[in-house]
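Chemist: pasting a predicted model and its sequence here:
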Amino acid sequence: MSIGAGTAWRVPLAVAVLLGGALTGCADGAEPGGAGASAGGTATSASVASSAGVARSGGRVGAAGSACPLPVAFDVAAGWKAKAVDRAGLGDSAEAGELADALLKQGPVTAVCEIDAKPAGNIGFLRVYTAGPAAGDARTVLRAFVAAEGSVSRVTYRAFASGGLSGVEADYLVTDKLLEEKAKKSAVAVTTSKGPVVLHLGGLDTGEHDEMLPAYELAKRTLRAT
């Protein structure tokens, strides 16, 4: 089975119907009692803060014992629901491995966690992708990640720093060739001792994306290495 890299992760509703949630584990929600946005680091002056403000924290993910153990930890907006991606849920056959790569990989990184905005009233996800140290630096990884989206335009890159981590963030448009519509996307990549990490915000359309920006801003401002 051959599916374009990253395609299914840009159409989460189709994945949910086809796989019945097999890609996500049973651990739900963010770790309660996590530090709020006020405790997070601020991005450098080169980073453009969201004009929509910062969402209220509903917990934290990334640390051991949280819904998604990761190389980084950050606050999750109130109402959003975090789940670890369960690659094993697709099976251990060669075909299942090919399907998992097609669904989970985008450029050099692989999806390991998704944070669903639906419980908070939006249609979209904040997803976390990781790779080993050999994948390259944050800029190299993010450029490859964005290129793997397919039909991309109006890409802007800028430096990013928060909580002792540094990297690059990007905003861009992706064209849906079937619907002939463009939608905003945002992503940030940072370098950690365990390899690069990408946080990606994607919504059903540009309107959903803009409404979810405060949650994305919260995650960026509270980002820390674990």
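Modeler: Nice, I can see it.
Chemist: please count neighbours and contacts with C-alpha atoms only from this point.
Modeler: OK.
Chemist: okay, helices next: where are they in this protein?
Modeler: Assignment of helices within the chain using DSSP state H yields the ranges 12-19, 94-104, 138-147, 206-221.
Chemist: what's the closest of the ones you listed to residue 187?
Modeler: Proximity to residue 187 (Cα to Cα) singles out helix 138-147 among these, at 7.8 Å.
Chemist: which other helices and strands contact that closest one?
Modeler: Packing contacts for helix 138-147, counted by 3 or more Cα pairs under 8 Å, 6 or more residues apart in numbering; DSSP states H and E, involve strand 165-176, strand 181-192, strand 195-203.
Chemist: now with 7 Å?
Modeler: Under the contact criterion of 3 or more Cα pairs under 7 Å, 6 or more residues apart in numbering; DSSP states H and E, the helices and strands touching helix 138-147 comprise strand 165-176, strand 181-192.
Chemist: sort out which residues of the first one are buried, please.
Modeler: Residues 165-175 are the ones in strand 165-176 that count as buried (16 or more other Cα atoms under 10 Å).
Chemist: follow-up on the earlier one: select, out of the helices of the chain, the one closest to residue 124.
Modeler: Using Cα to Cα as the measure, helix 206-221 is the one of the helices of the chain that comes nearest residue 124, at 7.1 Å.
Chemist: mind listing what's buried in the closest one?
Modeler: Residues 206, 208-221 are the ones in helix 206-221 that count as buried (16+ other Cα under 10 Å).
Chemist: take the one below as the second:
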Amino acid sequence: MKRYVVRGTVAAALVGAALAGCGEQKEPASRNATATAASPSGGGTPSASVSPSPSAGGSPTAGASPAPGRNAATKDGRVGAPGTACAMPVSFELAPDWKPKPAPRPAADSPLASWTKQGPFDLVCEIDAKPAGHLGYLRTWVQNTSTGTPRAALESFVGAQRNASKATYEEIEAGPLPAAEVVFETYSKLLDESKQEHALAVVTPRGTLVLHLGGLDTEEHREMLPAYELAKGSMRLAS
């Protein structure tokens, strides 16, 4: 019962914010477990329609906004290539009605700045599940380095997540790309319970990318897993 009460409250708050013209609500990037979906995982503050600046020495296209008139995804439903909503080191297919947008780029002294970083990774893209009927996001995080292993990248990512526990790692492939995947839990103060999260990492010539799926709670997370699996199976280097 608690889950449905919280979910209804969160949904009402999101609708109210939209009607008030305040813009779409986003969960704080994986720094806390709030009502909208978890990133490295976590949370609920207004997103801005600007993209994070790449770290020094990194690719200038990572996280760049599309030029006016460009589509959020290509005709085959992919995001990540130049000209889509979020330019990234990789591209992958989106589930129907999941909507990508560049992550906000707050000022360095803004309280929001910590929500767009997780360890050495910068938040690049948020893919919103609300239009598809879920409370959650797929998020991509990029570190501008092409050295190291996917497993080491994931360990760094999860290690920077507050309240992360029970991490289980596995060597996998994301499309044709060597990757590592982790299943872990974070504690939600909102629900007073732990919830499951998934993430994977790939190392590419244009940087190391983490794809993360959180969610309001474990049930919501599992309902969104097909979108994560679709992205994982269709992942390839961005052209």
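Modeler: That came through, no problem. These figures come from a predicted structure and were not determined experimentally.
Chemist: quick check: TM-score for this pair?
Modeler: Comparing the chains after superposition, counting by TM-score structural alignment, normalised by the length of structure 1, produces a TM-score of 0.75; 188 aligned residues with a Cα RMSD of 2.4 Å.
Chemist: ok, back up a step: let me have the helices and strands packed on helix 138-147 of structure 1 in JSON lines, extended by distance to residue 73 of structure 1.
Modeler: What follows is these, written out as JSON lines (distance: least, Cα to Cα, whole Å):
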{"stretch": "strand 165-176", "distance to residue 73 of structure 1": "11"}
{"stretch": "strand 181-192", "distance to residue 73 of structure 1": "12"}
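Chemist: would you turn the helices of structure 1 into JSON lines with distance to residue 31 of structure 1?
Modeler: JSON lines is the format used below for these (distance: least, Cα to Cα, whole Å):
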{"stretch": "helix 12-19", "distance to residue 31 of structure 1": "24"}
{"stretch": "helix 94-104", "distance to residue 31 of structure 1": "24"}
{"stretch": "helix 138-147", "distance to residue 31 of structure 1": "27"}
{"stretch": "helix 206-221", "distance to residue 31 of structure 1": "14"}
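Chemist: out of the ones you listed, the one nearest residue 59 of structure 1 is which?
Modeler: When those are ranked by proximity to residue 59 of structure 1, the top entry is helix 206-221, at 10.7 Å, counting by Cα to Cα.
Chemist: which secondary structure elements does the closest one sit against?
Modeler: Taking 3+ Cα pairs under 7 Å, 6+ apart as the contact cut, helix 206-221 of structure 1 packs with strand 72-77, strand 181-192, strand 195-203.
Chemist: what is the corresponding segment of structure 2 for that helix?
Modeler: When structure 2 is aligned by TM-score structural alignment, the counterpart of helix 206-221 of structure 1 is residues 218-233.
Chemist: looking at the helices and strands packed on helix 206-221 of structure 1, which is buried most?
Modeler: strand 72-77 (a mean of 27; mean count of other Cα atoms under 10 Å).
Chemist: so the nearest residue to residue 200 of structure 2 once chain neighbours are set aside versus residue 150 of structure 2, what's the distance?
Modeler: Here the nearest residue to residue 200 of structure 2 in space, its sequence neighbours aside, is residue 181; by Cα to Cα, 6 or more residues apart in numbering that works out to 4.1 Å. In this structure, residue 181 of structure 2 lies at 8 Å from residue 150 of structure 2, with Cα to Cα, to the nearest Å as the measure.
Chemist: ok, residue 192 of structure 2 next?
Modeler: Taken as Cα to Cα, the spacing of residue 192 of structure 2 relative to residue 150 of structure 2 amounts to 32 Å.
Chemist: ok, those two, which is more surrounded?
Modeler: Neighbours were tallied for residue 192 of structure 2 and for residue 150 using other Cα atoms under 10 Å; the higher tally belongs to residue 150 (23 against 9).
Chemist: buried stuff in the longest helix seen in structure 2?
Modeler: Secondary structure of structure 2 per DSSP H: the longest helix is helix 2-19. Applying a neighbour-count criterion of 16+ other Cα under 10 Å, the buried positions in helix 2-19 of structure 2 are 7, 10-11, 14.
Chemist: residues in contact with residue 86 of structure 1?
Modeler: Residue 86 of structure 1 is in contact with 22-25, counting by Cα atoms under 7 Å, 6 or more residues apart in numbering.
Chemist: out of these, who has the most neighbours?
Modeler: Using other Cα under 10 Å as the neighbour criterion, residue 23 leads the contacts of residue 86 of structure 1 with 23 neighbours.
Chemist: quick check: it touching residue 91?
Modeler: No. The pair residue 23 of structure 1 and residue 91 fails to qualify as a contact (Cα atoms under 7 Å) at a distance of 10.5 Å.
Chemist: any chance of the contacts of residue 86 of structure 1 in JSON lines with distance to residue 196 of structure 1 as columns?
Modeler: Rendered in JSON lines, the data for the contacts of residue 86 of structure 1 read as follows (distance: Cα to Cα, whole Å):
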{"residue": "22", "distance to residue 196 of structure 1": "25"}
{"residue": "23", "distance to residue 196 of structure 1": "22"}
{"residue": "24", "distance to residue 196 of structure 1": "21"}
{"residue": "25", "distance to residue 196 of structure 1": "23"}
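Chemist: just tell me what residue 197 of structure 1 corresponds to in structure 2.
Modeler: If you follow residue 197 of structure 1 across to structure 2 using TM-score structural alignment, you land on residue 209.
Chemist: now swap in residue 126 of structure 1 and tell me
Modeler: Counting by TM-score structural alignment, residue 126 of structure 1 lines up with residue 138 in structure 2.
Chemist: for its match, give me its contacts.
Modeler: Residues in contact with residue 138 of structure 2 (Cα under 7 Å, 6+ apart) are 126-128, 211-213.
Chemist: residue in structure 1 matching residue 122 of structure 2?
Modeler: For residue 122 of structure 2, the aligned position in structure 1 is occupied by residue 110, per TM-score structural alignment.
Chemist: counting neighbours, what do you get for that match?
Modeler: Here the number of neighbours of residue 110 of structure 1 (other Cα under 10 Å) works out to 22.
Chemist: and for residue 155 of structure 1?
Modeler: The criterion is other Cα under 10 Å. On that basis, residue 155 of structure 1 has 15 neighbouring residues.
Chemist: which residue sits closest to the equivalent of it over in structure 2 in space, ignoring its chain neighbours?
Modeler: In structure 2, the residue equivalent to residue 155 of structure 1 is residue 167, according to TM-score structural alignment. Closest residue to residue 167 of structure 2 in three dimensions, ignoring its sequence neighbours and counting by Cα to Cα, 6+ apart: residue 184, at 4.2 Å.
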